[in-house]
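**Q** A predicted structure for the sequence below; I have some questions about it.
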Amino acid sequence: MPWIILAFLVLIIQIIAIIITEYRRPDKAAAWIMILFMIPLIGFLPYYFIAKRYTRHHILSQNEYSQRESFKADLIYRCNQRIHGLADTVSRNSKLHNLLQNKLTLPLTACNETTVYTETEVAFKAMLESIAAAKHHIHMEFYIIRDDELGTQIKQLLIQKAQEGVKVRLLYDGIGSRRLGKAFLEQLQEAGVEIGCFSPPLTAFFQRQLNYRNHRKIVVVDGKTGFLGGLNIGDEYLGKDPSFGYWRDTHFSMKGDAVLWIQYTFLTDWYMVKGQLLTDSTYIPVQDNQGREIIQIVKSGPDETILELIFTLIISAKQRIYIETPYFIPDPGVLLAIKTAVMGGVDVRIIIPGTPDKKLVYYCSLSYVQELLQAGVRFYCYQKGFLHAKVLISDDLACSGSTNMDLRSFCDQFELNAIFFDRKTVNRLADDFFADLSVSNEIVQSEFEKQPALQKIKEVFARLLSPFF
């Protein structure tokens, strides 16, 4: 009997600890408490190692902090000089900018030129050509890097450029690239490529940082050409995995002042992983591009959430909200914002994959469909292959990059996105959205409500676990 009382007291203490720690996220607290009841006492162990609040890997010294702030201030000044006279136009036309001008940490940038890639083969070709033309440095950062045909091709090119004297730096995520072998990395290092791993699994486990992943996808060449979007490095992204088939993604290349902030993001991540503060002016050259686009780069993570941006994009819409995402798990605020928008007459359409890559996450996404269908949202399942594009269009603005429409991307992962103000780019993304609609099946509410009871049970169970996704 005493050991039963002791076990009960321990369980109560664990529940209290979770409530105190997660009081800002009641949904997350409820999910962890459910785990405790499913696997009493033991259930606290994964919470202990996974749910710790984020803490920075490296703390800047006073001198390093001054250098970084001076470096950032110089970039902001340069960008403000180039955008002078244009920002007011954006402000008048964008409620989003008015609401978040004091929230986003990076400024508007001018003189940009964007290329949108929806065909992954074309995107990788452009990246490889840009890397091959590098003269000074190549900075790359990916969540997933695979030792397959595409990975080998990129590895060989990086080795070649390093041997030519180009400075090559590569960052990868320890969990996302956990299958990447030592031989792959050693060949790069032997050629002179500098490599950093964001939170190696074992280190992340003991530091209780497993939940915080670097999901960014960055390539910067000579500080003048930047790539970001949804693509990682692996053959499946070229449609070579038969379980997925055709891979539909959205990726971008940019020239202009926006590249400075893609570079800034890489350099801050490099410091986070390697402890090396790179502020040399050669990494932030004067941008001679004379494009006409205004772009705002948005870096986010557990210490600077993107949730406010997503919420504001939705509530500021007057005519249309188009969303494409492989994972649709909105937080309660975003869910309410979507419902409010559609009930206010906004045309809200959401495309999700018809073929999932993660069944549990897919069931969780479906659990939100019925209540949003009832509110008036139109849902579509993409049928051509696997949909991995991450795009949100709000009236005449678009936001795209590495962020999924899920809780993990909102609050726990390091992401990189861009807000596009240029009508040409926004229209291109809208055209791509409607092209995807043409190969998608609309979910009809009356049919969806007839789904088997087992399916509904799976959705309910997945929804309860959604704070972990």
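**A** Alright, I've got the coordinates.

**Q** can we go C-alpha only for contacts and neighbour counts from here?
**A** Fine.

**Q** in the chain, which strand is the longest?
**A** Looking across the chain with DSSP state E, the single longest strand is strand 108-119.

**Q** contacts for that strand, please.
**A** Residues outside strand 108-119 that contact it (CA atoms under 8 Å, 6 or more residues apart in numbering): 79-80, 82-83, 87, 123, 248-258, 289-297, 425, 428-429, 432.

**Q** which parts of that strand are buried?
**A** Within strand 108-119, the residues scored as buried using 16 or more other CA atoms under 10 Å are Leu108, Thr109, Ala110, Cys111, Asn112, Glu113, Thr114, Val116, Tyr117, Thr118, Glu119.

**Q** that older thread, which among the contacts of strand 108-119 end up buried?
**A** Using 16+ other CA under 10 Å as the burial test, these include 79-80, 83, 123, 248-258, 293-297, 425, 429, 432 as buried.

**Q** in strands, which of those residues appear?
**A** Filtering the buried ones among the contacts of strand 108-119 for strands - DSSP E - leaves 248-255, 293-297.

**Q** just the strands in the stretch 201-350 of the chain please.
**A** All strands of the stretch 201-350 of the chain, identified by DSSP state E, counting those that start in this stretch, fall at 218-221, 225-229, 247-255, 293-300, 320-324, 328-329, 347-353.

**Q** make TSV out of these and add distance to Leu96.
**A** Converted to TSV, those look like this (distance: least, CA to CA, whole Å):
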stretch	distance to Leu96
strand 218-221	25
strand 225-229	21
strand 247-255	22
strand 293-300	12
strand 320-324	13
strand 328-329	22
strand 347-353	18
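
**Q** of all the ones in strands among the buried ones among the contacts of strand 108-119, which two lie farthest apart?
**A** The most widely separated members of those are Arg248 and Ile294, with 26.0 Å between them, by CA to CA.

**Q** please compare the first structure with the one that follows:
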Amino acid sequence: MRFRRPEWTVGNRLELLENGEAYFPAVFSAVEAAQREVLIETFILFEDKVGLALRDVLVAAARRGVEVHMTVDGFGSPTLSQDFVGSLTDAGVRLHVFDPPPKLSRRLKPFRRLHRKIVVVDGSTGFIGGINFSADHLLDFGPEAKQDYAVRIHGPIVAQLRRATRKLMAPVLPKRRWWPHRSGTDAADNAFPVPPVAGTAKSMVVTRDNHRHRDDIERMYRLALHAAQHEVIIANAYFFPGYRLLKSMQRAAQRGVAVHLILQGQPDIPAARWAAHMVYDLLMRSGVHIHEYCERPMHGKVALVDDVWATVGSSNLDPLSLSLNLEANLIIQDADFNTALRNKLTPLMRDACVKLELSQTAANRWWWRLGVGALVFHVMRHFPRWLARLPAGQQAILPAADTPVVVSATEHPAAEAWQWQRGIQRLRRESAD
């Protein structure tokens, strides 16, 4: 497929979806209505009640003749049972695994992962955001349920989302006949017409890879911060930005923009909070307001600037997302969408967050703060260049049945046992109820 630069597309209708309660029914409904094609990318797919529900709607779609492709990450979805995979493939679902690790070293390959979360149905309905197919995105999961967001899309921008998804899946998609009059374009790319105008939102799909689009998402954030005049709200799960993005936030606050960061107060990865605290001091001294979300783990990756710019996607503001992983964000220019997003984030800041004071940052609590602060500052300044030197060869996408990701339910390695024990215990409780 030809290289395409991100481009603005007008005439879209966007709907903000909060948490699994809104996202999963919307996706399942779209798949149930599919007639020709379903494309899915996800970092995590678990065999809990969400994964099983997804399997059921995909199997039903495939059996009525819909072409269904789903790609999961080999690290994020480390173990899928033979029965689960078999039920999908027997129905005709094509399940692929991105960069499956060797069985004995699956925990030693966390870099350059497929972290995108995308769904495209019949080339006319799209979804993008930060929500995986797992039950921990539902509120009834309990205190560890994640707070997150996604967008349902109608309009011409869905064609961009479909192209991005098919480009990733190209190695495992069925080979099509190449017709001379298409000038080197895969006929499948033109199988669906560009969707008609559905609304007024202007948007673009921006991806991050390790070849032509290494810093596209970070650059979009920096451009938006540079243009900000009144307000910036960023809600992000894992926060350890590079030097340039950090300086953009500081400069926006220093010229009078109200910059608010909603970050993790109860992270699912404790080290993430420690890393974030290392930059709090620098930001707060510039006037940035930091709010720690304390109800549940914050898993969102969203932001808004004034009434003119917003983003929802899979990219965190940390080294993995900004310098290693494959990511995808939707960039939005639409006042109505910004209002909807602001109406979700403002109550979060007011009612579910603790606003930090400068005296509460880790740099002010520890006697060795000066040395650590200097070290962190220089790491942030140089880490994108360091990480870019890691090998970035073409990662494989393979049929799930040909990878060590597929194991029987009794063969899960000890490193993943806690995930499965938690899921099995929960399913047993639900069955008993």
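**A** Received the coordinates, thanks. Computed from a predicted model, the values in this text were never measured in an experiment.

**Q** what's stretch 230-243 of the first structure in contact with?
**A** Residues outside stretch 230-243 of the first structure that contact it (CA under 8 Å, 6+ apart) are 120-121, 142-151, 217, 244-247, 249-251, 388-390, 401-402.

**Q** can you turn the buried part of those residues into a PyMOL selection?
**A** Command for PyMOL that selects the buried part of the contacts of stretch 230-243 of the first structure, burial taken from 16+ other CA under 10 Å:
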select buried, resi 120+142+143+144+145+146+147+150+151+217+244+245+246+247+249+250+251+388+389+390+401+402
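
**Q** what about Ala30 of the first structure, which helix or strand?
**A** Assigned by DSSP states H and E, Ala30 of the first structure belongs to helix 26-38.

**Q** residues in the second structure matched by that helix, start to end?
**A** Under TM-score structural alignment, helix 26-38 of the first structure has no counterpart anywhere in the second structure.

**Q** which elements pack onto that helix?
**A** Secondary-structure packing of helix 26-38 of the first structure (3 or more CA pairs under 8 Å, 6 or more residues apart in numbering; DSSP states H and E): helix 2-21.

**Q** what residue lies at the spatial centre of the second structure?
**A** Closest residue to the average C-alpha location of the second structure: Ser314 at 1.9 Å, with CA atoms, centre = their mean.

**Q** which residues touch the aligned residue in the first structure for it?
**A** Mapped onto the first structure by TM-score structural alignment, Ser314 of the second structure lines up with Ser402. Residues near Ser402 of the first structure by CA under 8 Å, 6+ apart: His215, Arg216, Lys217, Leu228, Gly229, Gly230, Lys390, Glu415, Leu416, Asn417.

**Q** could you dump the residues you listed to JSON lines with distance to Ser70 of the first structure?
**A** Listed next are these as JSON lines, based on distance: CA to CA, whole Å:
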{"residue": "His215", "distance to Ser70 of the first structure": "27"}
{"residue": "Arg216", "distance to Ser70 of the first structure": "25"}
{"residue": "Lys217", "distance to Ser70 of the first structure": "26"}
{"residue": "Leu228", "distance to Ser70 of the first structure": "25"}
{"residue": "Gly229", "distance to Ser70 of the first structure": "28"}
{"residue": "Gly230", "distance to Ser70 of the first structure": "31"}
{"residue": "Lys390", "distance to Ser70 of the first structure": "33"}
{"residue": "Glu415", "distance to Ser70 of the first structure": "24"}
{"residue": "Leu416", "distance to Ser70 of the first structure": "22"}
{"residue": "Asn417", "distance to Ser70 of the first structure": "24"}
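
**Q** buried subset of those?
**A** Neighbour-count burial (16+ other CA under 10 Å) is assigned, among these, to His215, Arg216, Lys217, Leu228, Gly229, Gly230, Lys390, Glu415, Leu416, Asn417.

**Q** ok, now how distant is the fifth one from Ser91 of the first structure?
**A** Looking back up the chat, that one is Gly229 of the first structure. Gly229 of the first structure sits at a distance of 25 Å from Ser91 of the first structure (criterion: CA to CA, to the nearest Å).

**Q** where along the second structure do the helices fall?
**A** Taking DSSP state H, the helices of the second structure run over residues 19-32, 49-63, 82-91, 157-169, 216-227, 243-254, 270-285, 319-323, 335-351, 362-365, 369-387, 417-432.

**Q** right, so of those helices, which gets closest to Pro399 of the second structure?
**A** helix 82-91 (9.6 Å).

**Q** quick check: the closest one aligns to which part of the first structure?
**A** The aligned range for helix 82-91 of the second structure in the first structure is 182-191, by TM-score structural alignment.

**Q** ok, residues contacting that stretch?
**A** Contacts of stretch 182-191 of the first structure with the rest of the structure, by CA under 8 Å, 6+ apart, involve Asp147, Lys155, Leu158, Ile159, Ala162, Gln163, Glu194, Ile195.

**Q** next, the buried residues of it.
**A** Within stretch 182-191 of the first structure, the residues that count as buried by 16+ other CA under 10 Å are Leu185, Leu188, Gln189, Ala191.

**Q** fine, thanks again, bye for now.
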